[in-house]
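Novice: pasting the sequence and the predicted model now:
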Amino acid sequence: MNEIEVADRKYLVGKMPVMKQLHVARRMAPLMAAMANEGDVAAKIAEAVSGLNDADTDYIVDACLGVVRYVDPNSGGTSFPVMPRPGVLAYDFVDLPTVMSLVRAVIAENLGNFIPTAPPASSAPEAV
């Protein structure tokens, strides 16, 4: 499991079963096409995301958060599932920006060799 920090909290990002990876990748095909095009990548990704239906969006988020664990500092570093069952978040502090960061981390970890990931919002182009 890969440890990441989001909003000053530690999480463990796990591996999805290969068939779940396939189903997530299939549902993300419109996003992959948007990322492959030149130009304003952020606008194209936003347009592709808005075109996903609710069921596909829920599948992607549920599949991704299903392999994420929160590392609780108050329990000696024991980790607990962020989403113990599809559609049910275990913690109130997991807000939309956190969900999106965790989903991106899971996709990078599980599908990084298959789906191109956009650079982090905080990264700036290097000077030449």
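Specialist: Noted; the coordinates are in hand. Numbers count the residues shown, from 1 in each chain.

Novice: going forward, measure contacts and count neighbours with C-alpha atoms only.
Specialist: Noted.

Novice: all the helices of the chain, in order from the start?
Specialist: Applying DSSP state H to the chain gives helices spanning 18-27, 29-36, 41-51, 54-65, 96-111.

Novice: mind listing what's buried along the last one?
Specialist: Yep, that's helix 96-111 we're talking about. Neighbour-count burial for helix 96-111, counted by 16 or more other Cα atoms under 10 Å, picks out Val99, Ser101, Leu102, Val103, Arg104, Ala105, Val106, Ile107, Ala108, Glu109, Asn110, Leu111.

Novice: I'd like the helices of the chain as JSON lines, with distance to Tyr11 appended.
Specialist: Converted to JSON lines, the helices of the chain look like this (distance: least, Cα to Cα, whole Å):
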{"stretch": "helix 18-27", "distance to Tyr11": "20"}
{"stretch": "helix 29-36", "distance to Tyr11": "25"}
{"stretch": "helix 41-51", "distance to Tyr11": "25"}
{"stretch": "helix 54-65", "distance to Tyr11": "11"}
{"stretch": "helix 96-111", "distance to Tyr11": "8"}
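
Novice: which residues touch Cys64?
Specialist: Contacts for Cys64 (Cα atoms under 8 Å, 6 or more residues apart in numbering) come out as Met16, Leu102, Val103, Val106, Ile107.

Novice: included below, for side-by-side comparison, is a second structure:
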Amino acid sequence: MSCPAIFGDYALPTKLGSSFYHAQLNGVVTIVAPGTNVNGIRLGTGTALAVTDAVVVLFAATSAPSGYSDTSKQIAYQLGGVRGTHIDLVIPAGLGLYAATGMNIQFCLNYDIL
């Protein structure tokens, strides 16, 4: 399954990543461990689907955040609402990629490990 970047009635041309994460998320999950990220991670598109205005916070850090509101970790991106988004962001080498939320939410992210 892929994650389209949808804005209104059209999709932006976006290179999908060769890897993806897709799951029902509630809490914190490691998408890419810091030791796996030796050259960087390029984020492509992401989608967060929920009944409410729930958000998924993407963290770039050397260790997992304690939760979605962890202020000691660097936030790379935040997804919310019911639409996909074109992220196009590179996470530097040596940092892990983590996703966190406080509600049940369907979450999908395309990425490339560089």
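Specialist: That came through, no problem. Just so it is clear, the model here is predicted, and its values are computed rather than measured.

Novice: overlay them and tell me the TM-score.
Specialist: Once superposed, chain against chain, the TM-score is 0.27 (TM-score structural alignment, normalised by the length of structure 2); 60 aligned residues with a Cα RMSD of 5.1 Å.

Novice: greatest separation within the contacts of Cys64 of structure 1: which pair is it?
Specialist: Greatest spatial distance in the contacts of Cys64 of structure 1: Met16 and Leu102, 13.6 Å, computed using Cα to Cα.

Novice: correct me, but Asn26 of structure 2 touches Phe107?
Specialist: No. Proximity of Asn26 of structure 2 to Phe107 does not meet the contact threshold set by Cα atoms under 8 Å, at 9.7 Å.

Novice: look at those two and report which has more neighbours.
Specialist: Phe107 (24 against 18; other Cα atoms under 10 Å).

Novice: my guess is the more buried one contacts Ala23. True?
Specialist: Yes. With contact defined as Cα under 8 Å, Phe107 of structure 2 and Ala23 form a contacting pair (5.6 Å).

Novice: tell me how many other residues crowd Val49 of structure 1.
Specialist: Val49 of structure 1, neighbours per other Cα under 10 Å, totals 15.

Novice: thinking again about what came up before, which one of the helices of structure 1 lies closest to Val6 of structure 1?
Specialist: Per Cα to Cα, nearest to Val6 of structure 1 of these: helix 96-111, 6.5 Å.

Novice: other SSEs contacting the helix or strand Asn110 of structure 2 falls within?
Specialist: Using DSSP states H and E, Asn110 of structure 2 sits within strand 96-113. Secondary-structure packing of strand 96-113 of structure 2 (3 or more Cα pairs under 8 Å, 6 or more residues apart in numbering; DSSP states H and E): strand 19-32, strand 41-49, strand 55-61.

Novice: reformat these as CSV; add distance to Ile6 of structure 2.
Specialist: Putting these into CSV (distance: least, Cα to Cα, whole Å) gives the following:
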stretch, distance to Ile6 of structure 2
strand 19-32, 17
strand 41-49, 9
strand 55-61, 17
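
Novice: any idea which of those gets closest to Leu89 of structure 2?
Specialist: Closest to Leu89 of structure 2 of those is strand 41-49 (Cα to Cα; 5.2 Å).

Novice: now the angle from that closest one to strand 96-113?
Specialist: Angle of strand 41-49 of structure 2 versus strand 96-113, following axes from the mean of the first three to the mean of the last three Cα atoms, to 10 degrees, is 110 degrees.

Novice: I'd like to know which elements strand 41-49 of structure 2 is packed against.
Specialist: Using 3+ Cα pairs under 8 Å, 6+ apart: strand 41-49 of structure 2 touches strand 74-80, strand 84-91, strand 96-113.

Novice: Val41 of structure 1 reaches Met35, doesn't it?
Specialist: Yes. Val41 of structure 1 is in contact with Met35 according to Cα under 8 Å; the separation is 6.0 Å.
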